[in-house]
Structures are given as structure tokens and as C-alpha cells.
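> Give me the fold of what follows.
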Amino acid sequence: MAGEPEEFALPLSRAANERLHAMVPGGAHTYAKGDDQYPEGLAPVISHGRGAHVWDVDGNRYVEYGSGLRSVSLGHAHPRVTEAVRRELDRGGSFVRPSVVEIEAAERFLATVPTAEMVKFAKNGSDATTAAVRLARAATGRARVAICADHPFFSTDDWFIGTTPMADGVPPATAALTVRFPYGDLPATEELLTRYEGEIACLILEPATQTEPPPGYLTGLRALADRHGCLLVLDEMITGFRWSEAGAQSLYGVVPDLSTFGKALGNGFAVAALAGRRELMERGGLRHSGDRVFLLSTTHGAETHALAAATAVQTTYTEEGVTARLHALGDRLAAGVREAAASMDVADHVLVRGRASNLVFATLDEHGRPSQEYRTLFLRRLLAGGVLAPSFVVSAALDEADIDHTVEVVAQACAVYRKALDAGDPTPWMGGRAVRPVFRRRV
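Here you go, the predicted structure:
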């Protein structure tokens, strides 16, 4: 495990980060993995992972949370998944015609998510959500898209990125076609639909995030969409499998027109899915008489090894009760962290939020305001204790010993947090500049 904070340094990771920045804009291929998200000089570069643990190039082992930005929910190198992938690697990965693996993957998906009637696979979630938006526009003949204002990310494409602080390069006219509605507020959403009557193609949102949907909210949203002639699109990139293997739509009893899945679907392998009603999905197919919609068409969208991984993931979830395990592990972790924070008298400042299978933490300053400075202090102590945790999102590979170790390290971090609160200044414990939000206008 990593050493004490005063001794803790990552010289090889630091050098590797410099090499990355010299060649890769931002030093990572995903902004959320950038070294600006970690304390200065303490952004580990990963050598390998197994189960719930990863090792950095400096030789430190960590208990890892938020694995692969929530994509590796079974744990790294899960044997059932890697076996399925290896089996396909020797049989070829991509052909000039569909593989039988595409049939098997589609059948498995539609059996797992029974609210969907057709499915099309892709390599990433952005392509899937953008295809949903394009299909909604085609089906309704409308240009505007309404996104949930309380959900942080939907796509790397212009229709969404134009609404963020990093909108440089997006034509203003494109960004103006996307409007926002608040989560959980049906009257406000109806007011938006009325204001843009006949203009909004779809409502797109995550079914839930850090709070459960208010009673009747999703069914009410379904009714609003029907009444105003727009589509309801559920982004299940995070909620799919973590809430239920059949999606949060199954858990909450709502049937969307379209939904998108990814992340946990491949346990780290690149696969996403657009699913929905047959009459809509077929607009991107060959068995209809209307204008054709260019739905999804990617060279690598049906790589056999990735689809085999998805099939193995879904089988594992259903046969081994993975979703229930994720909730049990999250419940244990949340209880432990809250107890540790209370024992150090920082329970009002270090908060655990969200569904047990998808926990995040908040770091508040002495005035109760969210603080990147206190987050920096907290992350630094976690890293030094061998816990890599940009969130507290669990994987099924964790065991009770991992949770207990994490809680012990959190308690140590909270003790330092208390000192910083008493001093009214976390700077002496930050070790350098504060971590930064992903979406910001300037570097």
C-alpha cells in the first residue's frame, strides 16, 4: 500500500504524465481522467488492475472506486468476461457482413431489457445518445431538444457540448436548439413544452442520479411527452445495470420511447446501445416506407469481442445477482464513511450521497459550501492511504476487507479535515493547487 502522506510521492507517474501531456491534449483521452482532477503531483498512472485493485507505475496498490468511470462494475479482468473475449479473438473481430455474435448479443440484450423492442450497438455512449436525438428529430419533424438541467453529461456532440462552459467551436445556432428543464419538476417542464409548443423533439434525461425520482415523476413525464407529441429518451449509461440489469426504467415502471446504455454493459470493453420502440428504431432500418434516418453506422460498432463481453456481462448480472451485491457493498461503505466522518466531527462537511450502487461524496468548507480545496485535501489523504476514489462508486469485486480499509483511511482523512476546518484554511494540507472541475471555460 502507499505510504504516509508526508512520504507519499509518485515520481514515475509524474514523469509519465509529462509524457502524456507532450503528446495527448489534456494528458488523457477522457477529461474526467485528467491530472487536473487530482492533487498536484499525485495523479497515478495505472500499470494494471485486477478485481477491485489497481497498481500504478510507481508500484503502489490502491482499492479503486468509480472503476473506469463506472464502466468496470464487475471488477477488472473479470474471468467470465475475459474468457468470452478471448474466445472471440481467435475467431476474428470484424467482418464485411454481420457476425452471428451480433444476433446473440441483440437477443441477450432484448431479453435483459424487456421494455426495448429493437437495439443497435455502438462503441460509445455519445454516439448512442446523439442517434437518439437524431431519430427523435426525424420522427417528430422538430428541431429543439430538451435536456435535464440537473444531469451533468449526455454527449460529446454539439447539441449537448454547446450548453456547457466548454462550448468553444460549437455554432451558437446549434447550441440555441437545446433547452433545459429541471429534474423532478413536472409543472416547470410543462411550462417549457408549452412555451416551445410543437418545437421540442424529445425530453432526454437520466432516470435518476443522486436522488430518487419523486413519486409519479417519471410516469408524469411520460404523460407530458405524449400530450405534447415529443419523445421520452432515458439515458441509462449510469443507471443501466447499477439500478437494475433491466435498467432503471424497469425499476421505476416507465417505458421510454428510446433509451441508451453503455458503461457497465461491457465491463470496460467499448460497447454501447441504443434501444427503443420498433416503429421508431426501424426508421433507421430497411423495412419501412418513409425517409431513411442515418441512425448508427460505425466500422467497429459490432466488434465480436466487445459484443461477447456485453453478453457475458449480462449473463453474469442475471445469474449472480450482481446488482444486489453492488447495493449491499455500497450500503456498507456509506455507513462506514458516515460513521468515520461523525467520529471526527466532520459529518456536516464530508457527505456521502446517492444510491448505494452509485455513491459520490461532497466536501464542504467551514461555511457549508462545496469546496475544491477541501476535496483536494481529502483526495490526497485517500491516495496516500491506498484508496483511489474520485467517487465512492463500488464494483462487485470489492470485499469486506476492502471496505473496512477504505473506512479506516477515510477516518484518517477526516481527522486532517477537522484540523483544516479549525484552522479555517485547508491550504497547508493541499500539497499544491486545488483540483479543478471538468467543465470550465479557461484552463
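
> going forward, measure contacts between C-alpha atoms and count neighbours the same way
OK.

> residues contacting His405?
By C-alpha atoms under 8 Å, 6 or more residues apart in numbering, the contact set of His405 is empty.

> if you set the cut-off to 10 Å instead, what comes out?
Each residue near His405 by C-alpha atoms under 10 Å, 6 or more residues apart in numbering is listed here: Val63, Gly385, Gly386, Val387, Ala411.

> Rebuild those as JSON lines, extending it with distance to Ala176 and neighbour count.
What follows is those, written out as JSON lines (distance: C-alpha to C-alpha, whole Å; neighbours: other C-alpha atoms under 10 Å):
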{"residue": "Val63", "distance to Ala176": "43", "neighbour count": "24"}
{"residue": "Gly385", "distance to Ala176": "46", "neighbour count": "25"}
{"residue": "Gly386", "distance to Ala176": "45", "neighbour count": "23"}
{"residue": "Val387", "distance to Ala176": "42", "neighbour count": "26"}
{"residue": "Ala411", "distance to Ala176": "47", "neighbour count": "24"}
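
> Please enumerate the strands of this structure.
46-50, 53-56, 61-64, 118-122, 144-148, 178-181, 200-205, 231-235, 258-261, 272-276, 350-353, 360-363, 387-388 (DSSP state E).

> So for Gly285, which of those strands sits nearest?
strand 118-122 (10.3 Å; C-alpha to C-alpha).

> Identify the residue spatially nearest to the most centrally placed residue in the chain, adjacent ones excluded.
For the chain, the residue sitting closest to the mean C-alpha position, by C-alpha atoms, centre = their mean, is Ile238 at 4.7 Å. Nearest non-adjacent residue to Ile238, counting by C-alpha to C-alpha, 6 or more residues apart in numbering: Lys263, 6.7 Å away.

> Let's compare: structure for the following, please.
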Amino acid sequence: MRGTQAPSLDGHRGFAKSIEAQARLHDVIPGGAHTYARGSDQYPDGMAPVLDAGEAAHVWDVDGNCYVEYGMGLRSVTLGHAFAPVVDAVADAARRGHNFSRPTLLEAEVAESFLDLVPTAEMVKFGKNGSDATSAAVKLARAVTGRDLVAVCRQPFFSTDDWFIGTTEMNAGIPAAYRDLTVSFSYNDLDSLRAVFESNHGRIACVVMEAATGTAEPEPGFLEGVRALCDSAGTLLVFDEIITGFRWAAGGAQSVYGVTPDLSSWGKAMGNGFAVSALAGRREYMERGGLRTDLPRTFLMSTTYGPETTSLAAMKAVFATYRTQDPVAVMESRGQALADGVNDASRRAGLSDFVTVVGRPSCEVFVTRDADGVPSQAFRTLFLQELLTRGVLGQSFVISAAHTEADVEHTIAACEAAMIVYRKAIEAGTTDGLLRGRPVAPALRSTAHPRREP
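All right, here's what the predicted structure looks like:
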């Protein structure tokens, strides 16, 4: 796409055009990005690349810098940027018209293909984003049970809608009455969920959770215990498979751990970055939103763009790739090599207590601690800064099947160089004099401070 140019370790990069472009973005888009996790406040000051193109696991910014990218499309791209089978399928679908007044046969084909890959589900409905799918699951659970409360696991993110965002620090504009309808429990802690049921007897419509995260696997018996508690209380179990689906396995985390939810929400890797999501689940519940029921109907996802053929074609091509290849195995292998290499470099630099790569090999993050061993935004920013200058872009080390051995080797080498600077900061006990600008800040926070833009 951009010739043979490859990421460089030379540490000399200019960001003048990105800085100019970012200012334009802030002028017309609140926060300067359409997703908070993509905001410039998530990167070192003056070093937030504005991207121009991508191919496989490489991206180029408007200044012409090339990077190995991680966390591609906020974990949605597992097969690589501009993956030919997906691009070809999308182009072909677009040439045939991509949005009509009636369903296409493609909708049935892709739904059947999804249910074949996810045998724990009996029906599926497609949408455009994971928030809608998870919120539809909550609404359906409330309709089925006649209850109002939602029990949410204390995990990073479930939806942009009020029932979840009201539980975060960024809850301005959400009435307290909505916030009070969501209660929480802790992962791998059955007693905390049991306490939620006991203190809200007969009111919990559903339990919403990820079966696992990149950094937390279920302890033996935990998911089975959650399932049993839900069954005993007449509560629906909802698994958020937005990240785990097609990254843990094509059939999601539920197929890995052997516990079947009543409903599940899907997205991200299912379309290799194209805008698709899904609500899936048991027929007896899903039919509440259909025409084969005598019960009051539930308004599930119903969007103008849900059935548009380009994204469905992308999803069909992704499914075909997962059937004929094994992208998850590639991600697991490359991710393990990356973690081993970076952690070894950290040990050799005397930084094993301060810089570590952790998590499932297909969904890894790096942990950055200060001289006292405490997770630190300033030290994280310093690490990001040094990686960026050496051609590595990413808020994590979430890998794709497009990352090559050479990409992994480049990343390890970039980390080795970054640790020279990081060690200086640890020895000094501060990033002062090494970090250029302000530290990054949490994406969901109550004020623009400490990364307010002028």
C-alpha cells in the first residue's frame, strides 16, 4: 500500500502534520476523535499520530511514519488491515447495492453461518455496534423476567447506554434513577454475586459479564457458579463476547469454557473492523422480538444499517477465513512470542518489577509501574513515547493474525531500546526530564483535566 517502507528503530520521527491534523479534528469533533479510546489524551503530548493508511499489521500516519500497530481497530481487526478476501467481498457487495427496503438472502446465509460457528446460540439479530447489542440483551431480559435491576460485573466496558455509563465517572446527564437500576459484583467472586441476589431478592433481570478478559481467566467453578445462581433466581445470564468472540475462539469464550449464556452480544473481530454486531441467544427469548410469539413483543435492535450488505459480506468472508485457517492459533503463537521476548528484555534490563506483558496471548497488555512498584500513568506515557519513536503504535500489545515474526521481533527490539530510558526514570524515581509533556489520562473521566486542550 505504501511501498516497501517498514517501521524504523532509529528514534527520529516528526509529527508536525499529525499535530496540525489533530487541531483540525478538535475544532470540529468533540474530543478530537469519534471514540474516546482513540483520543489524543491517550497518547503522549504532540505524539498522537493521525493515520492515513494501513496494510496487514502496519499503519502510516500523515507524516509518512510507519508503525507496527497493536490493538488494531480497538481489538476489532484480527485478520489485518485491508485483508484481501474481506476487501474483495465488500467491494463486490457494494457494486450490487448495499441497502434495500427488504431483506436479502445474504442475511439468512450469514445468520446461518454465525449459528453454525456459535452452536450455543439458536437465533441471531445483527446490528452495528456492540453497545446496541448488549443493551438489547438487557432490554430483552427485563421483558422476559419482568424485573428492573441489572447486575454488572466490575469489568472495563459494556455499553455507551445509560444503564452502564451511569456507573462510570463520566455520568453527567444520566438521571440517578437510571444509575440506581444497575448493581455490580466482582469477577471470580461468587460471594459478591450471591450478596447482590440476596440484597435484591426477585429484582435481578440479568447478569451481564465477560466470561474472561485479556488479564483475567475464570477460576475453576466460577462461571458454572454464576450459571447456577442465575438459574436458581430465574435471572438471565448475558455474556459480552464483543472482545472474546473470534479472539478466544470463533465460538467465543462460551465455547472455550463450556458455560452457555441465555443471551450474548458480539461485534469487533466478527467483521474484521467493519461495522457489525450481533445479539444471539435462546430461541424462546429471541422470538420475543419476532412474529412467532403471542407474548408482548420486545423491541430488539432495529436499525437502518443493520442489514447493509457490505458489512454482512465482510462478516461472511471472516467466517470463511476462520473455517479454512486458524487465526486464533496464529494470534496465540505470536502473542506468546511477544510476551516472552519483552518480559525477557525486561528481566535483562533489571525492570521485571516495573515493565511486564500480561494476559491471554491473543489479548495482551503491558503493565508499567513507577519506582515504588505502583501502576503509573506517567511511566506508561514514557513507555508509549519511546515505543512511538521506534515505530510501535498501540495502547496495548493486542495482536492480530497479520503480525509476522518480523513484526514481533521489531516490537521486542523497540521495547529493549525503550527500557534504557525507562530504567533511567526508575533510578531517578521520576519521569521528569524524560517525558515530553503531560501523562495520559483515563479515557472515561469526569473532567477534561488533566489533559484539557486549549
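
> ok, the contacts of His405 of the first structure vs Arg180 of the first structure, which is closest?
Among the contacts of His405 of the first structure, and counting by C-alpha to C-alpha, the member closest to Arg180 of the first structure is Val387, at 36.5 Å.

> what residue of the second structure takes the place of that closest one?
Aligned counterpart of Val387 of the first structure in the second structure: Val392 (TM-score structural alignment).

> do Tyr317 of the first structure as well
So, by TM-score structural alignment, Tyr317 of the first structure is matched to Tyr322.

> now do Asp36 of the first structure
So Asp36 of the first structure corresponds to Asp41, using TM-score structural alignment.

> so who does the corresponding residue of the second structure for Glu102 of the first structure touch?
In the second structure, Glu102 of the first structure lines up with Glu107, judged by TM-score structural alignment. Residues in contact with Glu107 of the second structure (C-alpha under 10 Å, 6+ apart) are Ser113, Lys125, Phe126, Gly306, Pro307, Glu308, Thr309, Leu312, Ala313, Lys316.

> In helices only, show me these.
Using DSSP state H to define helices, the subset of the contacts of Glu107 of the second structure located there is Ser113, Thr309, Leu312, Ala313, Lys316.

> related to what we said a few turns ago, any idea which of the strands of the first structure gets closest to Glu212 of the first structure?
Comparing the strands of the first structure by C-alpha to C-alpha, strand 350-353 comes nearest, at 11.1 Å.

> For that closest one, grab the matching residue range in the second structure.
The aligned range for strand 350-353 of the first structure is 355-358, by TM-score structural alignment.

> try stretch 240-249 of the first structure
Against the second structure, stretch 240-249 of the first structure falls on residues 245-254 (TM-score structural alignment).

> Check stretch 285-303 of the first structure too.
On the second structure, the counterpart of stretch 285-303 of the first structure by TM-score structural alignment is residues 290-308.

> what about the matching stretch, how long is it end to end?
By C-alpha to C-alpha, to the nearest Å, the extent of stretch 290-308 of the second structure from end to end equals 20 Å.

> In that stretch, which residues are buried?
Thr298, Leu300, Met301, Tyr305, Gly306, Pro307, Glu308 (16 or more other C-alpha atoms under 10 Å).

> and these as a markdown table, adding distance to His201 of the second structure?
Converted to a markdown table, these look like this (distance: C-alpha to C-alpha, whole Å):
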| residue | distance to His201 of the second structure |
| --- | --- |
| Thr298 | 24 |
| Leu300 | 27 |
| Met301 | 29 |
| Tyr305 | 39 |
| Gly306 | 37 |
| Pro307 | 40 |
| Glu308 | 43 |
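
> Go through these and say which is closest to Phe15 of the second structure.
Tyr305 (36.2 Å).

> Asn99 of the second structure versus the closest one, what's the distance?
Tyr305 of the second structure is 7 Å from Asn99 of the second structure, by C-alpha to C-alpha.

> Now do stretch 56-75 of the first structure: which range of the second structure does it align onto?
Going by TM-score structural alignment: stretch 56-75 of the first structure matches residues 61-80.

> Distance across that stretch, terminal residue to terminal residue?
17 Å.

> how far does that stretch sit from the chain's center?
14 Å (C-alpha atoms, centre = their mean, to the nearest Å).

> repeat for stretch 84-92 of the second structure
Remark: stretch 84-92 of the second structure is offset 23 Å from the chain centroid, using C-alpha atoms, centre = their mean.
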